[in-house]
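# Sequence plus predicted model, see below.
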Amino acid sequence: MVRGILMTGVCLMALAGAASAETVLNRGNDTDPATLDQQHTTTVSENRVLRDLYEGLLVQNEKGEAIPGAASSWDISEDGLIYTFHMRENAKWSNGDPVTAGDFEFTFHRIMDPKTAAGYASVLYAIKNAEEVATGKMPLDQLGVKALDDKTLQITLKNPAPYFLELLTHQTGFPLNRKAVEKFGGDKFTLPGNLVTNGAYTLVSFNPNDKISMKKNPNYWDASNVKIDAANWIPFEDRASCMRRFEAKEVDICSDVPAEQMDYVKKNLSGQFRLAPPYLGIYYIDIKGEPSSKLRDP
């Protein structure tokens, strides 16, 4: 969960008044998630949904800064290699079980297990032996992640990485409930009724090409500060469609707006238009040219 509201990219936002007993937020998304298994997700649209369901060791606040999540605090060794995380005493799964350091140990082992083929395992390659384990060169028990007890998780890095805490806000590292994964297996643990989450919301239903429905998780440790009772994620591969439903007051937030309608939006919906800073990233372009071309990839 993002504490406060952090909008990425361009969006339209209009929250209805709290006139009804239950506050429901209808949000437009670029598309349906291909999966709700966090270790197999790779897209922004999946990330948006998962942040409502799960909470990592750290989360992002409304400014995009990493702050305590499932871990209430942590210590870093003087050499910058050993991170010791202290789990929240009142952190619970949606089924009422406590969130433990063992849950995160299980999660990180699953991420790096070659059988999982996690789409973003490389995000956590800063962890000692992570790349070697993920590529099958070392066994799982050599991964630098260990639950010292139920409330203490130790992560050892291969080299100091001042940005490591920020990496832990990525969806790949969101925890899994081991009991649910082992009971239902495969992708079955992600189905409504099976999915056990530790975030602000729980999954009610997932109807492809229609919507994903969630309700407030009463067992979430910070539930008293969750003001929205229910949320629906509605897929809109056509951005203009979301805009039309936004203007009809059927959708409260559109994740993006069509570039060709930007002038219209700024003129007619300026009070509801939000433009966030652009994403920071690196794009690799594979260029195939003549053997003598200076632009040809080596």
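Thanks, I have the structure now.

# From here on, just use CA atoms for contacts and neighbour counts.
Fine.

# show me where this structure has helices.
Assigned by DSSP state H, the chain shows helices spanning 44-53, 101-112, 130-134, 164-167, 178-184, 239-247, 262-268.

# could the ones you listed go into a markdown table alongside distance to residue 150?
As requested, the helices of the chain are exported to a markdown table (distance: least, Cα to Cα, whole Å):
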| stretch | distance to residue 150 |
| --- | --- |
| helix 44-53 | 22 |
| helix 101-112 | 5 |
| helix 130-134 | 22 |
| helix 164-167 | 21 |
| helix 178-184 | 14 |
| helix 239-247 | 45 |
| helix 262-268 | 51 |
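
# For residue 210, give its distance to residue 235.
As judged by Cα to Cα, to the nearest Å, residue 210 and residue 235 stand 7 Å apart.

# Pick out whichever of the two has more residues nearby.
residue 235 (23 against 13; other Cα atoms under 10 Å).

# another structure for you, compare them:
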Amino acid sequence: MKKKIIMLAFLVSVVSFALAACGDSSKKETKDKKTLRLVTGAVKTLDSVKGSDEVSFNIIQNTQENLLIFKDNKIIPGAAESYTVSGDKKTYTFKLRKNLKWSDGKALTSKDYKYAWMRLLNSKSGAPYSFFLFGVVNGEKYFKNEVPASEVGIETPDDSTIIVKLSEPISYFTQIVAFPALAPQREDVVNRYGSKYGSNLNTQVYSGPFMVSEWQKGGKIELVRNPNYWNAKEVKLDKVKFTEIKESNTAYKMFVSNQLDVIAGAGEYLKPLKDGVKEGKWNEINEVGSSVFYTLYNLDSSNKLLKNKNIRLALSIAINREGLTEKVMRRNIPAYGLVPEGIQVGNINYRSEVSEPLKEVMNEDPKNLFIKGLKELGLDPDPSKYEINYLLQNSDAVSKMQGEYMQNTWKQVIGVNVKLVTSADFSDFLSKVDKGEFDMSSSGWGADYNDPMTFLDLFTPENGSNYGKYNDERVNELLSKIKTMTDDNEKLKIYKEVERIEVVDNPAVAPNYFKEIYSFQKKYVKGLELPRFGGTYQLRWTSIS
């Protein structure tokens, strides 16, 4: 998530677009009524505590107001007018703005933030992001039911103040505070709807710039401006319409026929879109994203092949990443590690100092490695006698095309049979991986904050997004050790070792590619942000000129 990216659907990666106007009458509606139309994947939940994916967080970050928010990928005040940090960097004191309100007119207070954060830490909530607050004093112990809620280092001495005490300094803590999973929640509303909270628009109240006005699952979700938002006068759009569109060719045709405002360039459509920029038809934004896409291994699968390290490494080495990005996708950057370019350890660019670990072993023979793994398992050493299921993120043509490329590669290079399993949509995919219904899956993760930890702690036992049930004692030990470290150079060494273990020595995943952003926008769209952290879009500063 932004982004969140959480697991990221291939559709969101390859074809993320903001949409507007259909025909002349729609154009008039867009400009006169300030309506922007966007494409979305299937939204799983509006409950920030239960959110785990970029698609859901995209709606949450535009309808709820965190204490701090991202603007141009930098932290600025949100509901908190100001905050201070103690000299030892362990205590954060946030002061809320005056007269904050929920969409139903009730006061928004510091207690709404504490309630949401404590619910995030409550193990009964099943929150994928509970580990985000383990650095708070007794946060992890409360999660493990070892201490009562009263001993957790989150205090609200009054309705406009929230004090957070950390066990050790966390250099990126303000970025965690700005992440959508830490949005406020109303205790009375959550209790009223129970397990249904966040499942439909009638169970929600909103604290952010927009409110959900319509939600047809499988079809669309619409937002309208929240008149009770503290900065409503600065919100330029009156309405935002998200529509589920699965096929990239449909979106491309709508874009060039002036029915859409923004489209991500991919495959065969990239060249004509770039030509349109040269002809002055629309603008282009091109940058390296903060997401990595990979093949996720389920170590808890009934298919015991995936329990062998050499078999997992063989499957990874066999992937032709240049062929995938250049011939199939015609975009993105081959990935031989987990951490993308631009992620920092303090002021150090991690990728500039640490080479991608998989590059060091790419000269090994993947078939021989696979056969070695079969022998270690006491199995027949013929790869063609085995089948592995590969779960796709969606049912669209792009997902199938990439899946078939991977399937054919593994068959040709190793000889193993791979069966493609199609998800109905991204929400169905998330449900399947959450239940462990896969051997391998096409998965991805977008940075939640600017530090390698956001990628490398994905595969720890306490991480709610560790769908493959990976558990390496050395990784756990190193990541636990780094929490008390302040020297960035020492952190860099540990991150380097952890990444090598997770990719080469005891693979949790097979990295496939780093996301490259090609965003083509109609010239009248202004201020549409594509944040590196959180959901897909930041809409509060968007306008149509």
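Sure, I can see it. Computed from a predicted model, the values in this text were never measured in an experiment.

# Turn the helices of structure 1 into JSON lines, including distance to residue 29 of structure 1 and mean neighbour count.
Output for the helices of structure 1, formatted as JSON lines (distance: least, Cα to Cα, whole Å; neighbours: other Cα atoms under 10 Å):
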{"stretch": "helix 44-53", "distance to residue 29 of structure 1": "6", "mean neighbour count": "20"}
{"stretch": "helix 101-112", "distance to residue 29 of structure 1": "26", "mean neighbour count": "23"}
{"stretch": "helix 130-134", "distance to residue 29 of structure 1": "31", "mean neighbour count": "22"}
{"stretch": "helix 164-167", "distance to residue 29 of structure 1": "24", "mean neighbour count": "16"}
{"stretch": "helix 178-184", "distance to residue 29 of structure 1": "27", "mean neighbour count": "14"}
{"stretch": "helix 239-247", "distance to residue 29 of structure 1": "9", "mean neighbour count": "18"}
{"stretch": "helix 262-268", "distance to residue 29 of structure 1": "18", "mean neighbour count": "13"}
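
# how about the ones you listed, which one is nearest residue 292 of structure 1?
Residue 292 of structure 1 lies closest to helix 130-134 among the helices of structure 1, at 35.0 Å (Cα to Cα).

# start and end residues in structure 2 for the closest one, please.
Mapped onto structure 2 using TM-score structural alignment, helix 130-134 of structure 1 covers residues 139-143.

# once aligned to structure 1, how far is the matching stretch on average?
In the superposition with structure 1, the average deviation recorded for stretch 139-143 of structure 2 is 1.9 Å (mean Cα distance after the TM-score superposition for structure 1).

# Pull the residues that contact that stretch.
With contacts defined as Cα atoms under 8 Å, 6 or more residues apart in numbering, stretch 139-143 of structure 2 is touched by 121, 122, 123, 130, 131, 133, 134, 147, 148, 149, 152, 153.

# now swap in stretch 267-275 of structure 1 and tell me
Stretch 267-275 of structure 1 has contacts (Cα under 8 Å, 6+ apart) with 7, 8, 9, 10, 11, 12, 13, 14, 265, 266.

# Quick check on those residues: which are buried?
Buried subset of those (neighbour count, 16 or more other Cα atoms under 10 Å): 7, 8, 10, 11, 12, 13, 14, 265.
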